[in-house]
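> only the shape, not the letters, is given here:
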């Protein structure tokens, strides 16, 4: 559901000291146009505005992430049946109102807005029929970790004024009640057999325990009062320090301790040994919904599995060719081991050295960006190391900037051990995906386009967003990277990783693969060690279907480009294609194809 995707942006809030920011327009290009679409018709515009305003209060954490600070003090208890009923009534109300609109009388852009909202409301209602609420959070995300990212003082929750500090205290005060309801839902799941795998629960316990401390000043939640901004008067600071100490000592630490103790003593013994969601009652339906939700297609798990096998075979063939080009003697598995372990590919001694390489990619691609993009975002951009409390199990990721420019977009890199960071991991490709021109361009341009209704400016569909990120990796040669065989091998490593996900995710959640078999399959087909392969597989176990979105989305975007190149011939303009693709914001893939087909017809 869209709300879930919006909240995923919270998982990259910065908890460490900020590195020097990169300028927003370090590369040539024109800023995004302020208006790229005709205004919506008055009745539809009113409906869309009301929908977005009401959902901001229903999902205040998502509103905070988007820079809407009206509800920064709210933390609704979304673990209750009453809240789920409130969600259902909300979606049904707006679906009924939307379908009273005559779609045929709308402009093309309004028809796109209609289609997106209609799709979203339908999927949200379908999602409420699933019993995934019996598994409130996992090692891969959920409110306990989100609060940690918000509460350190360097993320999307603002700590600039005395009111900001008061807002956070009120939000935190609701956490103990939320946790009690989450435990009740876990227990409902235990009785119904809808429980998480043991392999995930054992990872969740130390994550929760990392928030437990007897010294409030050692808590990451102490960060906002360790140093106050100029906007907080000195006369208020002493009381705030006392209130934050009390909140940490009496609300936060006891709640995290209670959650950890519950999982350890009560839940873990009843967690399941199986790996895939199909093993729980209703699991097949839950997975079918997840596949539809994350891919925004009607593809079946079996179809996606076969696509994955074909993509893995294709990419392995390219890897074999590059292996021969660099003169490596041995089979592909031996080549993977060489790439993974050879000292020449591990030149780093400090995390800052790793970050410097990533920051240097922008300088190399900057001269070529204007050839591929007519518009670039105004929002600033930074590269940072990921926060310490989740670095061991986190993946590289992008955190959206604030629409008003007060917070930059941030590319977060986990570096638990710099000496083991590998050049052949595909550093250039990862930057293109997570940063520029990947998620930073796509998300920042979307947010900055004030001609779009708010629900489109801030929406997120994984197949579109991650599909664009993976497609952006394929632009490396056109942007001036991948200039030697090992850079190209790195890019193929990242691509095959996403192709392998199609095989592993569908295999796990249809019961064809166990956790151990999935780990082995990854290690047999890419240069990945057992620890990283295990973390990846456990991520798929925790979020069924999400890992499918990357390759499915990329194949759709690449397919559209190939189709229009063939249709338009010399009239095909790659810059115009990219600008049109990004102009309307994230949307379901079927809606995207209709929109792009209309664009291609105009070019003819």
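Good, I have the coordinates. It should be emphasised that the depicted structure is a prediction, and the values quoted were computed from it without experimental measurement.
> CA only for contacts and neighbour counts going forward, please
Will do.
> ranges for the strands of the stretch 51-200 of the chain?
In the stretch 51-200 of the chain, no strands are defined using DSSP state E, counting those that start in this stretch.
> so where do the helices sit in it?
Ranges of helices within the stretch 51-200 of the chain are 60-65, 81-98, 108-127, 143-151, 162-173, 175-192, 198-209, based on DSSP state H, counting those that start in this stretch.
> can you tell me which of these is nearest to residue 279?
If you check each of these against residue 279 by Cα to Cα, helix 175-192 wins as the nearest, at 12.1 Å.
> tell me what the closest one is packed against?
Other elements packing on helix 175-192 under the criterion 3 or more Cα pairs under 8 Å, 6 or more residues apart in numbering; DSSP states H and E are helix 253-262.
> immediately after the helix it packs on, which helix or strand?
The C-terminal neighbour of helix 253-262 among helices and strands, as given by DSSP states H and E, is helix 283-295.
> switch the helices of the stretch 51-200 of the chain over to JSON lines; also include distance to residue 326 and mean neighbour count.
Putting those into JSON lines (distance: least, Cα to Cα, whole Å; neighbours: other Cα atoms under 10 Å) gives the following:
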{"stretch": "helix 60-65", "distance to residue 326": "46", "mean neighbour count": "25"}
{"stretch": "helix 81-98", "distance to residue 326": "56", "mean neighbour count": "15"}
{"stretch": "helix 108-127", "distance to residue 326": "48", "mean neighbour count": "19"}
{"stretch": "helix 143-151", "distance to residue 326": "43", "mean neighbour count": "21"}
{"stretch": "helix 162-173", "distance to residue 326": "55", "mean neighbour count": "18"}
{"stretch": "helix 175-192", "distance to residue 326": "53", "mean neighbour count": "19"}
{"stretch": "helix 198-209", "distance to residue 326": "39", "mean neighbour count": "18"}
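> second structure follows, compare the two:
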């Protein structure tokens, strides 16, 4: 009897073990199936998405779509784009996230965020304000038309691709005029001061002579190896397109903006004045900070950061022996002749390259992930220099086109270098150039994540990079350290003035005055910045929100790991996954600390 019971127990154990193995195999099969499906989904998403955003492909060095420019402000395009994001959200929801690996779960979460935030954006008729002075298609096209940007001009096909893209651009411009007319009817219009800045940009491009026009630049760069016949044909084509299409298009835009649109624009500065403006600004906060913070929370955080940084600035003022108040010190920094030593724009470019050379030995102490993509400092193109900020343009995915740090130098005699070290750390190395190039070069990421951009992460990393100056052997001059404090103050002020204008009814002039009272930038520079925030509600919040999160995560890791903390490894962990929403980054660092 005992033997029978023993055999029965063994039989039952065998059956249970067999069932468990079967279930485990079934789970593994399900997990493998979900993994395979996700990989295919991500690949399809990336390829299909580029057809909606072909300029992104061009900037990434993917030349498949260089001859197209979708009319992305037409209702037909917007309907297709909404269907695109709905389709991929539905496909994602069919997968079991729990069966995916850690990296796959991150891709799942990022794509779900992309679908959700884009689907939410369709509530707001931003296509009715398609043109502004800072970040608009006519500016991107001007950069590409220079022949020195991302659009290649190496083959005859390249030259013909650009002509096709110009045809699409003229269609886009006519749609822009129609949309702005609709915006006038519904109250969805730009502030007057922004339109006033766009009009001169159009005036620069609305006339000949053709051979002196910015969009004629590629003809001045015709490769020597082209045949005489090709050169002749291309020259004639470009002359005809400029005379018959491009110049008349800019003339129509200029006349419409000046005579019809400007008088209909609003006097208010903030998004709150738009139809459904409060809800729209809350959405923009979520979009740009990847958080659920309210405008009130951000406004108060900004004021506390401004107060903290002012106290740090007072210490520098005492260090250099300046006896006036902080406002007088700001004016002293703005006007100090020793901080404006340049007589030619080339000297400014050389100065930035010297900063790079000075910090190279220390970079290897903080980073062991270094991009292969080359890097250059260039002066901003003349047509947009007057209203441009310093900026970084990424290199191509294959590294053949360098990352470019553009520096506007509209008047070299007034160029003040007091914040140049922090500016280089932010826009160039180890800021945007390291972060974006490493992301683009990382073949372990799915394609759609290699060119993904979240302002809170990307700008947050760049602002965090400014805080590394002393560790990199910079900020030995108190004025350069003050420049770093000023740059951080500039971003703290953004929290106050952006939320102030877009949620609390502040005027443009109130925002300018608040900035003048708390930072050393010139009034011209501050005015340009405030108008940038007016054009892009919420974007200016992303810098400080992202920086504070990365600093918080570094402090948490240092406290938790003690002697085991490795700054290079921390930077690896932050950078290796590319741009991610801040909540996704925090989960990743928490897992690293726990492991």
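Sure thing, it's come through. Predicted model, so just to flag it, every value in this text is computed and none were measured.
> quick one on the thing from earlier: wait, which of the helices of the stretch 51-200 of structure 1 is closest to residue 532 of structure 1?
Set against residue 532 of structure 1 and scored by Cα to Cα, those come closest in helix 198-209, at 14.0 Å.
> relative to structure 2, which residues correspond to the closest one?
Aligning helix 198-209 of structure 1 against structure 2 (TM-score structural alignment) gives residues 192-203.
> what segments of the stretch 251-400 of structure 1 are helices?
Taking DSSP H, counting those that start in this stretch as the criterion, the stretch 251-400 of structure 1 contains helices spanning 253-262, 283-295, 301-325, 332-341, 351-365, 369-372.
> quick one: the third one to chain centroid distance?
By that I understand helix 301-325 of structure 1. The chain centroid and the centroid of helix 301-325 of structure 1 are separated by 25 Å under Cα atoms, centre = their mean, to the nearest Å.
> ok, the second one next?
Relative to the chain's own centre, helix 283-295 of structure 1 is displaced by 18 Å; criterion: Cα atoms, centre = their mean.
> structure 2: matching residues for that helix?
Under TM-score structural alignment, the counterpart of helix 283-295 of structure 1 in structure 2 spans residues 277-289.
> now that stretch: buried residues?
Buried residues in stretch 277-289 of structure 2, counted by 16 or more other Cα atoms under 10 Å: 277-289.
> and if you look at stretch 369-384 of structure 1?
Applying 16+ other Cα under 10 Å to stretch 369-384 of structure 1 flags 369-370, 372-384 as buried.
> corresponding residues in structure 2 for that stretch?
With TM-score structural alignment as the criterion, stretch 369-384 of structure 1 aligns to 363-378.
> now for the residue nearest to the spatial centre of structure 2: which residues touch it?
Structure 2 has residue 455 as the residue nearest its centroid, 5.3 Å off, counting by Cα atoms, centre = their mean. For residue 455 of structure 2, the contact set (Cα atoms under 8 Å, 6 or more residues apart in numbering) comprises 288-289, 539, 542-543.
> now residue 547 of structure 1: how far from residue 478 of structure 1?
According to Cα to Cα, to the nearest Å, residue 547 of structure 1 and residue 478 of structure 1 sit 27 Å apart.
> these two - which one has more neighbours?
Comparing residue 547 of structure 1 with residue 478 by other Cα atoms under 10 Å, the one with more neighbours is residue 547, at 28 against 13.
> does the equivalent of the more buried one over in structure 2 sit in a helix, a strand or a coil?
Under the alignment (TM-score structural alignment), residue 547 of structure 1 pairs with residue 540 of structure 2. Three-state call for residue 540 of structure 2 (DSSP: H, G, I helix; E, B strand; the rest coil): helix.
> residue 540 of structure 2 contacts residue 491, correct?
Yes: with contacts counted by Cα atoms under 8 Å, residue 540 of structure 2 reaches residue 491, the gap being 7.4 Å.
> what's residue 299 of structure 2 in contact with, if anything?
By Cα under 8 Å, 6+ apart, the residues touching residue 299 of structure 2 are 495-497, 499-500.
> map residue 321 of structure 1 across to structure 2 for me.
Structural correspondence for residue 321 of structure 1 with respect to structure 2 (TM-score structural alignment): residue 315.
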